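> Give me a 3D structure for the following:
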Amino acid sequence: MPKNKTHKGTAKRIRVTGSGKLVREHTNNQHKFEVKSSSRKRRVKGSEVLSPADAPRMKKLLGL
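This is a model prediction of the structure:
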């Protein structure tokens, strides 16, 4: 039986916290900030815990 490979695209976007939760960054937070409102920029700042419905699929892609 071969080993499972980590899905590298997922590994670059999602990280695992110490308690085992999956965390992702908000979208629309890379470039072109001059056309985005201040409130929108504040809203997309930081990270967010992944939805419980998506977590099992992402854990499988990460090899957890």
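> Only C-alpha atoms from now on, for both contacts and neighbour counts.
Will do.
> residue nearest the centroid of the protein?
Arg24 (2.3 Å; C-alpha atoms, centre = their mean).
> which non-adjacent residue is nearest that residue?
Leaving aside its sequence neighbours, Arg24 sits nearest to Ile14 (C-alpha to C-alpha, 6 or more residues apart in numbering; 5.0 Å).
> one more, for comparison:
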Amino acid sequence: MPKMKTKSSAKKRFKLTGSGKIKRKHAYKSHILTKKSKKRKLKLTHTGLVHKADENSVLQQLTLK
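Next up is the predicted model:
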């Protein structure tokens, strides 16, 4: 049977932490930044974690589950 391939898009967007959680970047930080406040843009800069409800689908895309 052939090897399972990972989704290239998921591979680029998600990273695993040491404790097994999944890191992600925030959306809405690429363009139309003039109308967004400095505080809002700063919060979008920092990484977040994938919600528990979505973890299984992300792990499946990364073929880790």
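> So what's the residue count around the residue nearest to Arg24 of structure 1?
For Ile14 of structure 1, the neighbour count with other C-alpha atoms under 10 Å is 18.
> if we can go back for a sec, look at the residue nearest to the centre of structure 1 and tell me its secondary structure.
strand (DSSP: H, G, I helix; E, B strand; the rest coil).
> do you know how far it is from Lys12 of structure 1?
10 Å (C-alpha to C-alpha, to the nearest Å).
> for Lys36 of structure 1, same thing?
Lys36 of structure 1 is 25 Å from Lys12 of structure 1, where distance means C-alpha to C-alpha.
> Looking at those two, which is more packed in?
Set Lys36 of structure 1 next to Lys12 and count neighbours by other C-alpha under 10 Å: Lys36 wins out with 12 against 9.
> Surely the residue nearest to the centre of structure 1 and Ser51 touch.
No - with contact defined as C-alpha atoms under 8 Å, Arg24 of structure 1 does not reach Ser51; the gap is 9.8 Å.
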